[in-house]
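Q: what's the 3D shape of this:
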Amino acid sequence: MLKNIDPLLNADILYALAAMGHGDEVVICDANFPADSVARQTPLGKLLRVDGANAPRVVRAVLSVLPLDTFVDDPAGRMEVVGDSSSLPAVQREAQREVDAAEGRAMPFAPIERFAFYERAKKAYCVIATGEARGYGCFIFKKGVELAPDAPQGDAQ
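A: The predicted structure is shown next:
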């Protein structure tokens, strides 16, 4: 057991998150998402799993160690509800609260059309499947940088 590391973050997930670079993306998806087939197309090439937790809880765990990219407009995205792009199901509202808490400010999800989400997910660094049974519990996060307290605050790219 490691101190101050969320217990949902197993060794494979920690490795993948650490291996990601600035601008790489991670997908956190529900049990309905074609996670295995999509994950095989990512740079990591295999599916990561957290079967016993819902999507918002996995979002909390991942964002406890993953900084979001502050150099882009939309570092957090959600799959749109088909036929109602403005709808926010409960699972997405719960995940939004986790994002806002992790960032210490409001950081609204950017909506991503379902098929565009699938295509973008194939280009992500990795896919983490959750035990989320509710539909539309699918999210994409772009990794940023965490500057050391004494680091220059210029361009971190």
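Q: From now on I want contacts and neighbour counts done on CA atoms only, so please keep to that.
A: Fine.
Q: Counting by contacts, list what the helix or strand where V59 lies packs against.
A: Element membership for V59, per DSSP states H and E: helix 55-63. Here helix 55-63 is seen to pack against strand 25-29, helix 90-103 when contacts are counted using 3 or more Cα pairs under 8 Å, 6 or more residues apart in numbering; DSSP states H and E.
Q: switch to 6 Å and redo it
A: With contacts defined as 3 or more Cα pairs under 6 Å, 6 or more residues apart in numbering; DSSP states H and E, the packing partners of helix 55-63 are helix 90-103.
Q: Next, the second sequence, to be compared with the first:
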Amino acid sequence: MLKGIPEIISPELLKYLCEMGHSDRLVIADGNFPTHSVGKDAHIIRMDGHGVCEILDAILKLFPLDTYDPHPVSIMEKVPGDTVATPIWDEFKEIVSKYDTRKDAIGSIERFKFYDEARKAYLIIATSEKALYGNIMLQKGVV
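A: Take a look at the predicted model:
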């Protein structure tokens, strides 16, 4: 056991977070995200039974966001014409604002471009999140 590490952060996840360098990206994916096909070149950690928001909050306690990028956090945009509600985005904003004071730290990326960017991620965390468009990408900064 270590002090100050959130219980939800496994030793394997902590290892990958430590290995990541400046500008490396991680994706916390909802339950519908094609984690294994998109993440062929990424490290993948399954965190079944957990939602994106609880994982996001725990990671941001340890993970510096990139201060050189105006939007170090990205969410997947809705497909044009999709009218599904996305209340999880408000939760994302609330959590990110606890760790980053920029009002515009969160940007959005068109769905298929999000997949393309996720293919370059160092780490993808697969969750049991049921919220649609509940995917979020973080870009690591420096300490």
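Q: quick one on the thing from earlier: just the residues contacting the helix holding V59 of structure 1, thanks.
A: By Cα atoms under 6 Å, 6 or more residues apart in numbering, the residues outside helix 55-63 of structure 1 that reach it are 6, 94-95, 98, 130, 132, 137.
Q: So for that helix, what gets flagged as buried?
A: Applying a neighbour-count criterion of 16 or more other Cα atoms under 10 Å, the buried positions in helix 55-63 of structure 1 are 55-63.
Q: how about the helices of structure 2, start to end?
A: Listed in chain order, the helices found in structure 2 under DSSP state H are 11-19, 35-38, 52-60, 88-99, 111-118.
Q: about what we covered before: go through the buried residues of helix 55-63 of structure 1 and name the one nearest E146 of structure 1.
A: Of all those, the one with the least separation from E146 of structure 1 (Cα to Cα) is L63, at 12.1 Å.
Q: how about the closest one, what's its match in structure 2?
A: Under the alignment (TM-score structural alignment), L63 of structure 1 pairs with L60 in structure 2.
Q: now V99 of structure 1
A: Counting by TM-score structural alignment, the partner of V99 of structure 1 is V96.
Q: count of neighbours near A133 of structure 1?
A: A133 of structure 1 has 14 neighbours, counted by other Cα atoms under 10 Å.
Q: swap that for S85 of structure 1, please
A: S85 of structure 1 - counted by other Cα under 10 Å - has 13 other residues nearby.
Q: Just give the nearest non-adjacent residue to it, would you?
A: Nearest residue to S85 of structure 1 in three dimensions, chain neighbours excluded: P111, at 7.1 Å (Cα to Cα, 6 or more residues apart in numbering).
Q: which residues sit in contact with the one you found?
A: For P111 of structure 1, the contacting residues are 77-80, taking Cα under 6 Å, 6+ apart as the criterion.
Q: To which residue of structure 2 is it aligned?
A: Across the alignment, which pairs residues by TM-score structural alignment, P111 of structure 1 is matched by S108 of structure 2.
Q: separation between L66 of structure 1 and R134 of structure 1?
A: Between L66 of structure 1 and R134 of structure 1 the distance is 24 Å, computed by Cα to Cα, to the nearest Å.
Q: Roughly how far does P80 of structure 2 sit from P70 of structure 2?
A: If you measure P80 of structure 2 against P70 of structure 2 using Cα to Cα, the figure is 25 Å.
Q: so which pair among the buried residues of helix 55-63 of structure 1 is furthest apart in space?
A: Of all pairs in the buried residues of helix 55-63 of structure 1, the most separated under Cα to Cα is A55 and L63 at 12.1 Å.
Q: Give me the more crowded residue out of L66 and R134 of structure 1.
A: Neighbours per residue (other Cα under 10 Å) separate L66 of structure 1 from R134, with L66 holding more: 22 against 16.
Q: With adjacent residues omitted, what lies nearest to the more buried one?
A: In space, L66 of structure 1 is closest to K143, 6.5 Å off (Cα to Cα, 6+ apart).
Q: what's around the counterpart of that neighbour in structure 2, how many residues?
A: K143 of structure 1 maps onto K140 of structure 2 when the alignment is built from TM-score structural alignment. When neighbours are counted by other Cα under 10 Å, K140 of structure 2 registers 22.
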